[in-house]
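In: this is the structure alone, sequence omitted:
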C-alpha cells in the first residue's frame, strides 16, 4: 500500500467557517485511506516552527491573502502544492473561493425585495476584498439608482464595541442620521453584523423597519443575534471538497481543469434582521424549512401552500422576492443537493438513491438529475471521484 499523502491545513480558528470547510474536505469518499492531515492555526504559525524534519507536507490547504504584508507569505516559497480557499488579487496559488459577484447580487436582490432605499457596505479595513466588493456594490447601486455608502470596520469586533462603534467607525452615525429611507447594511462577517445590530438598536432605530442588516457565513453569531441575523450562505462543504480534489490532483501530477475557480453562493438565509415579523415573510421562512425537511419526500408547492393555508400567488411572489427563486426551484435545488451528497458520500446504486430524494422511479431521477446538473448521476459521481 502506498504511503499516505501528508496534508497541512492552515486556516483561521477564530470562527466556525473554517471548520465547515474542513468537514467538506473530509467528506470525500476514501480520502482517509489516501491522506493524513495536520491542522495549523493561521495566525499562530511561523515559517521556522510550523513543520518538523519528521513531518513535511506533500500539499497544503490554506486561507492566505497573498499580499506582500501577509505574515504567512512564506507559504508561497515552499516547494509543495498549495490550494488557497479565499479570493486574492494576485492568484499566486491555485484557488477555489466564494464568488463575490454572486454574494453582492444576492445581497442587492434581497435589499431590493425588502424595499431598501440606501445601501451601506460594512467592509473590512485593509482587507484584500474591500476594493473588489466596494466596486461591485457601487456599480450595481448606480444601475439601480440607489444611494450607496462604504465604511471600513476593524477586522476584530466584539459585543463590547457596540457602545463605542461610532468612534471606532467615523461616519457611521452620519450615514444613519442622513438616510432618507430604509437602509440595508451588508457586513462581510456575521459577528460584525451582530455588533452593528446592537449599536443601531441602542441608537433608537428599528430593525428591520428602518435598518435591515445582512451578514455572511450563516454562523452562530447570526443565529444568536437579536433579532436573528439574515446571512449569505456560502457553499462551504462543496468548496472544501473541491479544494481537496484540486490539491490531490496537483500532488499526483495531474492537470487542473481550472486554476482559479469560484463558487456561487447558495442564497440568503432570511431571518428577523431583514424581514421582521411580517406575516407573509414568516410564511416564507416556514416554507423554506418545510422544503428542506420534506424535499426528499417529493413535497410539492401545492402541498406547501395547503399546509401553510396561504394564497399561492401571494406566497410565490413573496418567496421569489425574498429568496431569488420560486418555491418549485427551491424544491429542485434541495433535491439536487441531497442527490449529489448521496452520490459523493456513498456507493449506493441509483435505484436506492432515487427514493431518498423523492423519486420512486430510477428513470425519472436520472432525467431530473441530468436536467438540473447537466450530466447523468453516474457521470457526476465519476467526475468528482
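Out: Thanks, I have the structure now. Every value quoted in this text rests on a predicted model; they were computed, and no experiment measured them. Residues are numbered from 1 along each chain as shown.
In: CA only for contacts and neighbour counts going forward, please
Out: Will do.
In: for the protein, just list every one of the strands.
Out: 5-11, 35-41, 59-62, 82-84, 95-98, 118-124, 147-153, 183-187, 211-216, 230-233, 260-263, 267-269 (DSSP state E).
In: let me have these in CSV, extended by distance to residue 71 and mean neighbour count.
Out: Listed next are the strands of the chain as CSV, based on distance: least, CA to CA, whole Å; neighbours: other CA atoms under 10 Å:
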stretch, distance to residue 71, mean neighbour count
strand 5-11, 13, 21
strand 35-41, 13, 14
strand 59-62, 13, 24
strand 82-84, 15, 26
strand 95-98, 19, 23
strand 118-124, 18, 23
strand 147-153, 21, 19
strand 183-187, 25, 25
strand 211-216, 25, 27
strand 230-233, 29, 26
strand 260-263, 22, 18
strand 267-269, 33, 22
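In: and of those, who's closest to residue 223?
Out: Each of the strands of the chain has some distance to residue 223 by CA to CA; the shortest is strand 230-233, at 8.4 Å.
In: other SSEs contacting that closest one?
Out: With contacts taken as 3 or more CA pairs under 8 Å, 6 or more residues apart in numbering; DSSP states H and E, strand 230-233 sits against helix 100-113, strand 211-216, strand 267-269, helix 272-275.
In: thinking again about what came up before, export the strands of the chain to a markdown table and tack on distance to residue 368?
Out: Shown next, in a markdown table, are these (distance: least, CA to CA, whole Å):
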| stretch | distance to residue 368 |
| --- | --- |
| strand 5-11 | 37 |
| strand 35-41 | 34 |
| strand 59-62 | 34 |
| strand 82-84 | 33 |
| strand 95-98 | 27 |
| strand 118-124 | 39 |
| strand 147-153 | 41 |
| strand 183-187 | 36 |
| strand 211-216 | 31 |
| strand 230-233 | 24 |
| strand 260-263 | 22 |
| strand 267-269 | 22 |
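In: try it against this one:
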C-alpha cells in the first residue's frame, strides 16, 4: 500500500503593509504553489503581533525577524527558518536571504553624486522598520567617495512614538548646507522629510534631494513631489528564501547560509531630478546623454552637439563624475534596458531596437558585461510576474 505524503505547511511571518513585504510574500507563495505547499500568511495573535498559532502543525517558516520576542517565538517552534530581514544578528539555527546593504548604500550615493551633489545626509529615525546597518552603509559609501555624511541623531521625542518629532528634524535641516542629498532609510521617513520640507518652503529637489532606501508604490508615488527610491530585488529575495527553505525541510543541514542580494536600480522620480553642478556645460551634456543614450549615441555625437574638444570633455567629466563620457553613455543606456526588462513584457529583440543596438545578440553581450548576467535571466529572477 502506498501512502500520499501530506503537503508541506509553511508559515510566512512577513508584514504586508508595504510593497517590499507584499513582493516577498508573493514570490514565496508562487514557489510554494508550484511545490505543493500549504502556506499560512501573516497570522497574528490577540495583540496584533505576527505569531504562528499553537494549533498550527508546520514544517518550515519564512520570517522577517525584527525583535527579540519574534526571534524567541520562532526559535521555540524548532522548525527550519529563513529570515528575509537583517534586523537581528545572524545565528546558526536559521538561514538568511536579505538585501545587500553595502550595495544599497553605494547605489544610493552614486545616484545622488551623479546629480552633482557634494553635501550628503542620512535620515533614519528609529521606528523599528530597519537596522542601523542600512544608514551606516550609506555613510560608509559617502566617506569612501571622499565626502562627509551628516547623520540625524534621534532624541527622546523621536523614540517615544512611531512618528518623528518634526521640530527636531526642522532644526537638523537648518544646520545643513545646500544643495543637499538626503538618504532616507525607507519610504516612511522619506515621506516625512518631503512633508517637512513642504511645510517649511524648502524646495525639493533644488535645495534638498530626497532618496528613499526602499520603494513603495503608494507612499513614493502619492507624495508631492514623487520620491525617488532604491528598488530592491524583493521578488528574488522571496524566491531564494523559498528555495533555501525547501532544501532545509528536506534535511539539507548545509542550507543555513547568509545570502545577500544587491538592489536592482534606483527608480528616479522628481525628488532627485536635479543636476547641481558648477560646470553648467557638463550639466547640459549630461541632460543630453540622459535624453539620447537609448538612441545609441556615441562620444562623437556629443562633440558634434557641444563646442568642446574630446580631451577637454574627458577631463571635465572626470572632474565632475570620476568617469568618462563613454562610461556615462553606457551606464545610462544599460539602466534604460534594465528598466524595460523589469517594467515591460517587451522581447529582448524589441528592447534592443529601442535602445540603439543593432541586434539582440549585441545587447545581450553588452548587458552581460555590465550586469554580469543575461537579459533573460535578469528578467526571470527579478520580474514580478
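Out: Yes, it's here. The structure displayed is predicted, hence computed values, not measured ones.
In: would you pull the TM-score for this pair?
Out: The TM-score (TM-score structural alignment, normalised by the length of structure 1) is 0.71; 345 aligned residues with a CA RMSD of 4.6 Å.
In: quick one, which of the strands of structure 1 gets closest to residue 322 of structure 1.
Out: From those, taking CA to CA, the stretch that ends up closest is strand 267-269, at 8.1 Å.
In: hmm, back to that, which one of the strands of structure 1 lies closest to residue 105 of structure 1?
Out: Nearest of the strands of structure 1 (CA to CA): strand 267-269, 9.4 Å.
In: where in structure 2 does the closest one fall?
Out: With TM-score structural alignment applied, strand 267-269 of structure 1 matches the range 265-267 in structure 2.
In: mean deviation, that stretch versus structure 1?
Out: Following the fit onto structure 1, the mean deviation recorded for stretch 265-267 of structure 2 is 1.7 Å by mean CA distance after the TM-score superposition for structure 1.
In: and residue 22 of structure 1, what pairs with it in structure 2?
Out: Per TM-score structural alignment, residue 22 of structure 1 is aligned with residue 25.
In: check the gap between its match and residue 327 of structure 2 for me.
Out: 37 Å (CA to CA, to the nearest Å).
In: hmm, who's touching the longest helix seen in structure 2?
Out: The residue-count maximum for a helix in structure 2 (DSSP state H) belongs to helix 325-343. With CA atoms under 8 Å, 6 or more residues apart in numbering as the test, helix 325-343 of structure 2 has contacts from 265, 289-290, 293-294, 296-299, 313-314, 317, 346, 348, 351, 355, 367, 370, 375, 378-379, 382-384.
In: residue 25 and residue 327 of structure 2: which is more packed in?
Out: residue 25 (27 against 12; other CA atoms under 10 Å).
In: which residue, other than its chain neighbours, is closest to the more buried one?
Out: residue 238 (6.5 Å; CA to CA, 6 or more residues apart in numbering).
In: quick check, that neighbour in contact with residue 30.
Out: No - counting by CA atoms under 8 Å, residue 238 of structure 2 sits too far from residue 30 to count as a contact (9.3 Å).
In: settle it for me: which of those two has more neighbours?
Out: When residue 238 of structure 2 and residue 30 are compared on other CA under 10 Å, the one with more neighbours turns out to be residue 238, at 27 against 17.
In: quick one: residues contacting residue 226 of structure 1.
Out: Applying CA under 8 Å, 6+ apart, the residues near residue 226 of structure 1 are 197, 273.
In: what do we get in structure 2 for it?
Out: By TM-score structural alignment, residue 226 of structure 1 lines up with residue 224.
In: what's the distance between its match and residue 99 of structure 2?
Out: For residue 224 of structure 2, the distance to residue 99 of structure 2 - CA to CA - is 27 Å.
In: still on that earlier bit, so which of the strands of structure 1 gets nearest residue 293 of structure 1?
Out: strand 267-269 (15.2 Å).
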